[in-house]
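A.B. asks: Need coordinates for the following:
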Amino acid sequence: MFPCFDEPAIEMDIVNGLTCTEFQTSVRMSSYLVAFVVSKFGSRNSSFVSTSGENVTVRVWSRPEAYDQTEFALEVAVSVISFYEKFFDTAYPLPKQDLCAIPDFTIGAMENWGLITYRESALLVDPIGTSSASQKQRVATIVAHELAHQWFGNLVTMAWWDGLWLNEGFASYVEYIGSNHSQPDWNMMDQFVVKDLQTALTLDSLNSSHPIITGATDPDEINALFDSISYEKGSTILRMLRNFMGDTFLEGIKEYLRRHRYHNAETSELWDSMDDVYCSGNLCDHSVGEIMDTWTKQTGYPLLTVNRSSSNLLTVSQERFFSVPHKDTDYIPPSVYNYQWKIPFTYITSSSATPMKKLITVQKDKTIQLDSSVTWMKANAGQTGLYRVNYDLPSWVQFISLLQNNHVAMSAADRAGLIDDAFSIASAGKLSIEVPLNLTIYLTNEQDYLPWISALHWIYKMSDLLSLTPVYGIYEQHVRGLLTPIIGSVTWNTTGSSHLDTFLRSSILSAGWRFGDTDTINTAVSMFNSWMNGSSKSIHPDLKSVVYSAGIAFGGEKEWDYLWSVYQRTDDTAEKDLCLRALANSRIPWLLSRYLHYSFSDAVRSQDTLYVIRSVSGNIFGRSITWNFVRNNWGILKERYGSGSFSFGRLIRTISSSFSTQLELEEFEEFFNQHSDAGSGTRSYLQAEEAIKGNIYWLEHNLQDVTNWLNV
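C.D. replies: This next block holds a predicted model:
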């Protein structure tokens, strides 16, 4: 890596046309952050004046053919890095920051200090209006994430990989703050609820999850830590802590960076910095470390049960939440905290939209006396806490009525939280499935992105589970009924839409064709055919995902081959990603089989092979085809991705996510018993196995109730 002769007298003599490049002396840094690029790339340059008074050069590098796609990333990078200097009260310490788009790069990006490397689709945006809003947001958030690492991870580095969350959790949280500064009209902070919080809640509800701080002794164990626990759960507990601490949270972050710059740090040292500002001048009943250790050193999170008496006295109790009910014989790893949490509890009421805060510190019941005029209380105000909330049945009935009559009485985030909590708790067997089904009837009046995304997650989940049951036709008809009003509202007209309205349109129209809405299907297929036949030159970038996917789903070999040719000839990496995802929607089995085999060919970059396989597995017509393909090609997949790819575990979870029968479970277990060394995917196998058991449980306990409810 650093060849040299330890001989002071040796002089440099460059001959035969060789070139010597001399680098500035590096700052003190960890070796995993060192990188260099040898290329014929071109760069787009800018600069800003650092808070230190020094001029900092910022450059975005790419293949010459993609040079025109580098402007947006450069604008975001300059805006975000100069903002972070002020936000962290710590100057960027290097004279330059390069961002480099790599044509074939398995991971999304890597935060090498001063030379961040990106997958092309994570950095490039077409400037002439062919990039979608989602592509722009992807680039902005990934750029903001990697730039956050220049402080969290680079300036201060975790002492060992069990502290990975100090890097990734922080960057995953701060990316929202940075991209929100760069693009204030995107409502990035609102999106946190459905992107990070609910993702963390899903994985961490499994017994096979792991604590944020988890030991790792070999490369496979280390790679396995790059998951939703380190990223999304890490970001969520930081957001929860900031909401509870207020302004002193940021002061603690600044103190942490000042103390440990150019050194390594442990999680406990972060809490020490927080305590020194949070408890300064106060008598703290519980230190930040005492509170947060219960969130970082044990698996899972709490389910709070709120019971309300006739005198408006609330009783709050906690227990660990399992999305898959466990048996008494199941092994549950012991916890030094006995699966109790010190909970930053917040709530709003019918009388006060201002969140009230209370620290729940022990497992025994806690009480809250509400004023007699209060008609309802919603816990976890704004969905800022990493916990779920169950209520007594009269309170759930009250929420159902409130949403149907005046759903804007609470925020979009709170409505999204109610939907997600109700379905999750019902799936765990602690609430009748009729409650969330009744709760979502109000969606015919809902116009906001967050609640719809929460609802669609469960609509798709139930669709997967019910797809091979006799009741699916009635279920599909029910979903179409929920979608009809919002489809009429979003329309196909993109003019003047806000950022979140653009996302909502794409999500709703996608659901429309998937659940058989005739008008949506006809419009999308007509647009695809006009484009394919040349009578229409282009499709609006924010409609491409819908039109491409529906065109393939309701087309045949001719449509599939046309989009495949578009994929092969385009130089736009975002367009390539769109094509790859859309091609997986064919309903013709042999086309899907051919597509899986194409994924191993030179026509598909190695970085995208697993993406193709996961996409096909998400198609009901491709489930068994993909499962057979993966088993037949396990050796190749394991060799390519099993040791160094963070995506390998995701593949294992995705291909089995719709398995819901005892036979499928036995096949899955038998295969992995024969191939026990899954490398970095070993933990993912255990999580996938548990999720399959959860699917089986759901059908056994809910199918008849859902059938009865739909038939009323």
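A.B. asks: C-alpha from now on. contacts and neighbour counts both.
C.D. replies: Fine.
A.B. asks: name the helices or strands packed onto the helix or strand Thr157 falls within?
C.D. replies: Taking DSSP states H and E as the criterion, Thr157 maps to strand 156-158. Applying 3 or more C-alpha pairs under 8 Å, 6 or more residues apart in numbering; DSSP states H and E, one finds that strand 156-158 contacts helix 164-182, strand 263-265.
A.B. asks: The structure of the following sequence is requested for comparison with the preceding one:
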Amino acid sequence: MGKGFFISKAVGIAAIIVGAGALATIIALSVVYSQEKAKNNDNVLPTDGGTTSKPPVTTTAPSNEPWDKYRLPKSLVPDHYNVTLWPRLKQNLTTGLFIFTGQSTVEFVCAEETDLILIHSNKLNYTKRENNHLASLTSLGGVKAPSIKSSWLQQVTQYLVLQLDGKLMKDHRYHLHTDFTGELADDLGGFYRSEYMEDGVKKVVATTQMQPTDARKAFPCFDEPAMKAIFHITLIHDLGTVALSNGEEKESSNVNIEGHDVQKTVFQPTEKMSTYLLAFIVSDFSFINNTIDGVLIRIFARTPAIAAGQGDYALNKTGPILKFFEKYYNSSYPLPKSDQIALPDFNAGAMENWGLITYRETALLYDETFSSNSNKQRIATIIAHELAHMWFGNLVTLRWWNDLWLNEGFASYVEYLGAHEAEPEWNVKDLIVLSDVHRVFAVDALASSHPLSSKEEDIQKPAQISELFDAISYSKGASVLRMLSDFLTEKVFTMGLRTYLAEFAFGNAGYTDLWSHLQMAVDATGTDIPETVSNIMNTWVLQMGFPVVTVNTSTGIISQKHFLLDPDSEVTTPSIYNYEWIVPIKWMKTETIQHPKWLKNESVTIDEMKVSGSDWVLANINVVGYYRVNYDQGNWERLLGVLSTNHVAIPVINRAQLVDDAFNLARAKIISTVLALRTTKYLNKEREYMPWESAVGNLDFFYLMFDRSEVYGPMQDYLRNQVTPLFTHYKSLTDNWKNVPVGHMDQIHPNLRSTVYCNAIAAGGAKEWEFAWSQFKNASIAIEADKLRYALACTKQPWLLNRYLEYTLDPNMIRKQDATSTIVYIANNVIGQSLAWDFVRARWSYIFTQYGGGSFSFSNLVNGVTERFSTEYELQQLKQFKEDNAEVGFGSGTLAVDQSIERTIANIKWIAENKQNVLDWFKAEEKP
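C.D. replies: Down below sits the predicted model:
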């Protein structure tokens, strides 16, 4: 699954600290997107479709019966499904609901004798069949099938349960038939509806989002990733609409069913695949297409969007990215088509359904007038992310969700390689350091973090599965795989990757299988590494966190220690590695790259790292390693000297690293906060994007901690002085803002839209807000609507912010997909922060129920509304919030609540220890 999106917090701090003029420069440079990993909603209450009898549902407490366990037994193995679905795109006049009806036949093999059939089903109502049961069973091959003794729906574990009066025979095949009705709800999960206005007419799309556990909301199925099967899909749909699915269209004809003239579209059978990758869509969208080496590529979207050319960029870049991955994997694209569709309502950034990838409109559609460079880059990287999954994830699929990190981490790494192929002049591969490595460090430095790989038995319930879709799985996964590829070399890495994909094609695997194939490549090439791939990588995969590597250039001793943002926090999670890692260290000495070293134990002496005089050492070149670096005071002083006199002697990525490491080492009390602040003094000479983004992102923490205190004024003055030369540079480069620079990271127009909108609304009142709201509601371009939605949270009027918060509960005002991010936007506003926190506390039960505790966006919501917390009073409120809502629950935001408490405690300590020193330093820097 691809990435969601929200405006970088760096934009917010820049807006207030550096003023409107200097802000333009920061925005002009801001081409990197922040990531929100959004997931499905699966918490809407079940409803009766109105056309079938509602079967009994058990609500008894869990027992030790098979149907009370969340994992399927191994007794039945699906082979193929025949599924026919008929979504109604108009409301049922009796119930007021949108519904779909369906019929399904699944052919399965009995692997172990059993008198029980369990098949996943959630929120489906069944038409009773023979003997008043919810399904019928037939046997293939002349053996009579046992009769169904009893049938019911097990709500908690989401099963259709069939008890038989005899046993199914081992190695025999059976058919299970069902007729069912479901609600085509607006809950963004399973088979759901998306609505939009076109020419004053409301239109409805029937679409899907199955990952991770919502295929069972569309039809009864063995809904686990290892239960791969072939799917024969047929869609019944209104005349004039277009039906899409994973497979190619086989045939389509007009038919009359139950007195309705409709269209029947039959699709070619899929490859053997997992249920979570299924997709079927009915719409009246238009498309553009191209064919590359026999593969049909189509981009679908609302007709006006296609007519305006908004799909052209995606179409032009999909082919080159697809060909890149064919070469990278040494494997032809395994399907005859690659459809991509932009949906008005979609909770994630995108979803890698095999052959039919779904996207938010903002993740696929590009308009050169309204879209910023950040938007364009996001489209390229998300397309690359999803296409990478066509092999890694779809062709070879994880066995169980505890290995999700490998699937999403891999795609999150190679998306930069694919985007680089599409846009080689952007140098986008470097930006993984800001977007993923530095981003996830903030989470993984908490004692409440978690390892990449979980135990299979610990990941059972749908909510537990959804909770894995977090920054650790995506961004840490990407970071450690990038590190692995670097120390093995890309040649060896891809060699092992290719044999892995070849062996497990159309099947399932785990991360240890990849380690085995990479080890085979290491052995075949004679690559020199200090331990096996498995031994090295398990230290990064099986324990949470990461080390800070300290280099003492006086003694040559390098050492490692578990890096914790709050050194006083208690780590209760045990580790078989005692929080030590096998660390690859790339380094340089005074502008010369040295031979890489390895740190396998707590410390080691490396004589080459001793320096004298003006020589200096810089470790973790280009931040290919997943760790922070600290130095002895002497080396820090020499590095600061290089920054002030000849900063280009240090690679640009490492200039961003020095700032980021220093600020976080200071928060962890490893170095002084004043030393961290000194890393920003050279910025008046810096013209590159990455160091500036790193600095602004880290100073965002100061903004959050001090924007309500006397520190804020002197800090603002200091940063204005630092950014003025950069502003002047761009004024000159653009000939007084007349010309647009050619460099991807130098762009200005139209990247200023968000800034202009935000500042105008902040400076205005109700009239300006209402104007922007009307522009938002009438926006036909999704990216423009997103910019306006963000800007509406910039107002300084509390009553407008409160009203805006109320709008998030009404999907007619704010789409459900945007509700939680809108609340976070409001919380990012210093005036709106307390309003948003009060709102979330008061409405938590409703928000949780309506917008899905299984949604990944819930962790972003919890973190977003509490990020500024830094007082004892706020800490007690947060603890009370956790206690008050224990019964309601927090779903995928459960871990985020604990992380917010831990972060607030650390913030309180940090302010008490640093406020005066920070104030004194900024004041001292004001003096001429």
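A.B. asks: before we move on, the earlier item: which part of the second structure matches the strand holding Thr157 of the first structure?
C.D. replies: Per TM-score structural alignment, the counterpart of strand 156-158 of the first structure in the second structure is residues 396-398.
A.B. asks: And the contacts of that stretch?
C.D. replies: Contacts with stretch 396-398 of the second structure, where a contact means C-alpha atoms under 8 Å, 6 or more residues apart in numbering, come from 225-226, 274, 404, 407, 501, 504-510.
A.B. asks: how about 7 Å then?
C.D. replies: By C-alpha atoms under 7 Å, 6 or more residues apart in numbering, the residues outside stretch 396-398 of the second structure that reach it are Pro225, Leu404, Leu501, Phe504, Ala505, Phe506, Gly507, Asn508, Ala509, Gly510.
A.B. asks: with the residues you listed in mind, which one is nearest to Ala791 of the second structure?
C.D. replies: Among the contacts of stretch 396-398 of the second structure, Leu404 lies closest to Ala791 of the second structure (C-alpha to C-alpha), at 34.7 Å.
A.B. asks: Distance of the closest one relative to Glu368 of the second structure?
C.D. replies: Distance from Leu404 of the second structure to Glu368 of the second structure, counting by C-alpha to C-alpha, to the nearest Å: 35 Å.
A.B. asks: quick one, which of those two is more surrounded?
C.D. replies: Leu404 (25 against 14; other C-alpha atoms under 10 Å).
A.B. asks: show me the contacts for that one.
C.D. replies: Leu398, Ser473.
A.B. asks: Let's verify Leu637 of the first structure: helix, strand, or coil?
C.D. replies: helix (DSSP: H, G, I helix; E, B strand; the rest coil).
A.B. asks: Aligned to it, what sits in the second structure?
C.D. replies: Per TM-score structural alignment, Leu637 of the first structure is aligned with Ile847.
A.B. asks: Its match and Gly854 of the second structure: what is the separation?
C.D. replies: Distance of Ile847 of the second structure to Gly854 of the second structure, given as C-alpha to C-alpha: 12 Å.
A.B. asks: got it, and Ala10 of the second structure?
C.D. replies: Taken as C-alpha to C-alpha, the span from Ala10 of the second structure to Gly854 of the second structure is 28 Å.
A.B. asks: The contacts of stretch 396-398 of the second structure, buried ones only, as a ChimeraX selection?
C.D. replies: Entered in ChimeraX, the line below selects the buried ones among the contacts of stretch 396-398 of the second structure, by 16 or more other C-alpha atoms under 10 Å:
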select :225,404,501,505,506,507,508,509,510
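A.B. asks: Serialize the contacts of stretch 396-398 of the second structure to a markdown table and add fields for distance to Thr84 of the second structure.
C.D. replies: Formatted as a markdown table, these follow (distance: C-alpha to C-alpha, whole Å):
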| residue | distance to Thr84 of the second structure |
| --- | --- |
| Pro225 | 22 |
| Leu404 | 30 |
| Leu501 | 32 |
| Phe504 | 30 |
| Ala505 | 28 |
| Phe506 | 24 |
| Gly507 | 25 |
| Asn508 | 27 |
| Ala509 | 30 |
| Gly510 | 33 |
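A.B. asks: now, which of the contacts of stretch 396-398 of the second structure sits nearest Ala827 of the second structure?
C.D. replies: Leu404 (30.6 Å).
A.B. asks: Relative to Val77 of the second structure, how far out is the closest one?
C.D. replies: 22 Å.
A.B. asks: what do you get for Gly102 of the second structure?
C.D. replies: Note on Gly102 of the second structure: its distance to Val77 of the second structure, by C-alpha to C-alpha, is 22 Å.
A.B. asks: With Gly496 of the second structure instead?
C.D. replies: Using C-alpha to C-alpha, Gly496 of the second structure is found at 30 Å from Val77 of the second structure.
A.B. asks: Same check on Thr679 of the second structure?
C.D. replies: Relative to Val77 of the second structure, Thr679 of the second structure is positioned 60 Å away (C-alpha to C-alpha).
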